[in-house]
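Asker: Structural data only, the sequence is not supplied:
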């Protein structure tokens, strides 16, 4: 079980690191169907693993100076407030309903990944595991809604960031995912920052929102098997590291399609399982 938890954690770390958003969604089904973790515990453990794995990417991105701290803090603070709400909601919804909703979410993320790979092949090579050499040339944060083109804490831009942050926070707490599939496009659209900076900043946001969800999960009495948790987290860090060295050769349209197809297969299995076991 310990070895398998490391293997599955590595898969999640690779998926998180080799995508610009959506990779962490593999964590929950792998924990439930691969390691036999109960759904609510799996959601909490997923938040722990994803937050710590993302933190390893934040260190590299911060050193390169490509994290947009102001936009990230606004986004993350709203998400941190909302994540406990998602955890609370998850405790009041049946596990079957939660898993069915998760499967639908996976189909949505897979669809977005396929569309992005087809329409923006250059963006498909922008990943979290490794900061591209040209990332520093990206446009910095401005505000689509501010008349002076600057991001201000009291600007409509900040309100827009906070609004999406609340949505991501609830989703992270409820589903146990990082929410990068929403964070990255929201950052690009609202603040007009470049895609490299948006992907790097999303890691910072995921860490803070994930930690808020973890605290709420523990406060709700959800406990994790320490052996599975340690192995899964170790594997996630290992996967992120491997992704850092293999990103240049692996990242791109084809890998995005592989991840998306895998999501579709898992989602179909999750939707069909209640019918098969009924």
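Answerer: Received, thanks. Not measured: the values here are computed from a predicted model. Numbering: from 1, shown residues only.
Asker: Please make it C-alpha for all contacts and neighbour counts, starting now.
Answerer: OK.
Asker: For residue 4, which non-adjacent residue is spatially closest?
Answerer: With sequence-adjacent residues excluded and distances taken as CA to CA, 6 or more residues apart in numbering, residue 4 is closest to residue 35, at 7.6 Å.
Asker: meant to ask about residue 229
Answerer: Nearest residue to residue 229 in three dimensions, chain neighbours excluded: residue 45, at 6.7 Å (CA to CA, 6+ apart).
Asker: circling back to that earlier point, enumerate every residue touching the residue nearest to residue 4.
Answerer: 1, 4, 5 (CA atoms under 8 Å, 6 or more residues apart in numbering).
Asker: and the helix or strand harbouring the last one, which residues are buried?
Answerer: It refers to residue 5. Assignment of secondary structure by DSSP states H and E places residue 5 within helix 2-17. Of all the residues in helix 2-17, those buried under the rule 16 or more other CA atoms under 10 Å are 5-17.
Asker: can you put the contacts of residue 35 in TSV and add distance to residue 139?
Answerer: TSV is the format used below for the contacts of residue 35 (distance: CA to CA, whole Å):
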residue	distance to residue 139
1	46
4	42
5	40
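Asker: Next up, a structure to set beside the first:
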């Protein structure tokens, strides 16, 4: 099982390199169900893997001058505030039992995993849906206001469940301000790296990090993102999104069924 988990680390990076996000949504289930970490530790480790992999992936895009730093700043500042809000205020103050009455018991760990599974289902539908609204660049106040609010939302999600939020960032950059797909992917990875690494740094007091394990897992994910970036030069990542969307959909359903019906 652990070998399968390490192979999945490569897949995480591969998908991130191809479509600018999405692969990170696999990391938490891998850490919980294959390596046996609790959800708080899993989301924190996920932030490190996602952040480091994204940061390394952006180096190639920087050389190609594909990152829109102005947009990354507009989206990234409220996103960082969202991450800090989740990791400093929400996570530490969640009660051990979210619901414990009327014969219904929902622990903090179960709540986080179900929240993550719901996000996986939403993400999968966005990936499976083939139609995308074509927008040109529209630099007006309304679009940038929406971009700021979406940045805050992505930050809160990133802080809560350890997913980078690329499936939200890329469509926002394409549809709201008209970034070309490759620039949106590059800019998304840069934003994800900032959010995730900050979220990890703000959560170190909550866990005991296994740096040896993190180094191996992250290195494999970094290998994957270079493979993904290389493939993306030959294959449009959007063509592969529906396939990956179905994988995410199945995993989301698996988490919901396991946590609700087979929780020991």
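Answerer: Looks like it came in fine. None of the values given here were measured: they were computed from a predicted structure.
Asker: picking up where we left off before, packing partners of the helix holding residue 5 of structure 1?
Answerer: For helix 2-17 of structure 1, the contact count by 3 or more CA pairs under 8 Å, 6 or more residues apart in numbering; DSSP states H and E identifies helix 27-29, helix 39-64, helix 226-250 as packing neighbours.
Asker: run the last query once more with 10 Å
Answerer: Under the contact criterion of 3 or more CA pairs under 10 Å, 6 or more residues apart in numbering; DSSP states H and E, the helices and strands touching helix 2-17 of structure 1 comprise helix 27-29, helix 35, helix 39-64, helix 226-250, helix 253-277.
Asker: next helix or strand past the third one?
Answerer: In other words, helix 39-64 of structure 1. Where DSSP H and E defines the elements, the next helix or strand beyond helix 39-64 of structure 1 is helix 69-90.
Asker: ok, now how distant is the residue nearest to residue 229 of structure 1 from residue 245 of structure 1?
Answerer: In this structure, residue 45 of structure 1 and residue 245 of structure 1 are separated by 26 Å, where distance is defined by CA to CA, to the nearest Å.
Asker: which one of the two has more residues nearby?
Answerer: Comparing residue 45 of structure 1 with residue 245 by other CA atoms under 10 Å, the one with more neighbours is residue 45, at 29 against 12.
Asker: from memory the more buried one sits against residue 215, does it?
Answerer: No: if you go by CA atoms under 10 Å, residue 45 of structure 1 and residue 215 don't touch, sitting 11.2 Å apart.
Asker: Which of the three states applies to the residue nearest the centre of structure 1?
Answerer: With distances taken as CA atoms, centre = their mean, structure 1 has residue 178 as the residue nearest its mean C-alpha position (2.6 Å). Assigned with DSSP: H, G, I helix; E, B strand; the rest coil, residue 178 of structure 1 falls in the coil class.
Asker: With adjacent residues omitted, what lies nearest to it?
Answerer: Counting by CA to CA, 6+ apart, the nearest residue to residue 178 of structure 1 once its immediate chain neighbours are dropped is residue 206, at 5.4 Å.
Asker: how about the one you found, what's its partner in structure 2?
Answerer: Aligning on TM-score structural alignment places residue 206 of structure 1 opposite residue 192 in structure 2.
Asker: what's the mean deviation for the helix or strand its match falls within versus structure 1?
Answerer: Following DSSP H and E, the helix or strand that holds residue 192 of structure 2 is helix 181-201. Here helix 181-201 of structure 2, set against structure 1 after superposition, deviates by a mean of 1.1 Å using mean CA distance after the TM-score superposition for structure 1.
Asker: got the buried residues for that helix?
Answerer: By neighbour count on 16+ other CA under 10 Å, the buried set for helix 181-201 of structure 2 is 181-200.
Asker: Quick one: distance of that helix to the chain centre.
Answerer: Using CA atoms, centre = their mean, to the nearest Å, the mean C-alpha position of helix 181-201 of structure 2 is found 9 Å from that of the whole chain.
Asker: cool, and stretch 251-271 of structure 1?
Answerer: Using CA atoms, centre = their mean, the distance from the centre of stretch 251-271 of structure 1 to the centre of the chain it belongs to is 15 Å.
Asker: May I see the buried residues of it?
Answerer: By neighbour count, with 16+ other CA under 10 Å as the criterion, the buried positions of stretch 251-271 of structure 1 are 251-253, 255-257, 259-261, 263-264, 266-268, 270-271.
Asker: was I right about residue 180 of structure 1 contacting residue 17?
Answerer: No: at 11.2 Å, residue 180 of structure 1 does not count as touching residue 17 under the criterion of CA under 10 Å.
Asker: Could you please give me the overlap between the contact lists of these two?
Answerer: Between them, residue 180 of structure 1 and residue 17 have 23, 24, 203 as joint contacts when contacts are counted by CA atoms under 10 Å, 6 or more residues apart in numbering.
Asker: Export these to a markdown table and append columns for distance to residue 109 of structure 1.
Answerer: Below are those laid out as a markdown table (distance: CA to CA, whole Å):
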| residue | distance to residue 109 of structure 1 |
| --- | --- |
| 23 | 9 |
| 24 | 11 |
| 203 | 17 |
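Asker: Looking at those residues, which is nearest residue 123 of structure 1?
Answerer: residue 23 (15.0 Å; CA to CA).
Asker: now for that closest one: what does it line up with in structure 2?
Answerer: Taking TM-score structural alignment as the criterion, the aligned counterpart of residue 23 of structure 1 in structure 2 is residue 23.
Asker: Count the residues that sit near that match.
Answerer: 29.
Asker: I figured it was touching residue 29, is that so?
Answerer: No: counting by CA under 10 Å, residue 23 of structure 2 stays clear of residue 29, with 11.5 Å between them.
Asker: What is the burial count for the closest residue in space to residue 181 of structure 1 that isn't next to it in sequence?
Answerer: Of all residues beyond its chain neighbours, the one nearest residue 181 of structure 1 is residue 21 (4.4 Å), with distances taken as CA to CA, 6+ apart. By the criterion of other CA under 10 Å, residue 21 of structure 1 has 28 neighbours.
Asker: how near is residue 21 of structure 1 to residue 11 of structure 1?
Answerer: Relative to residue 11 of structure 1, residue 21 of structure 1 is positioned 15 Å away (CA to CA).
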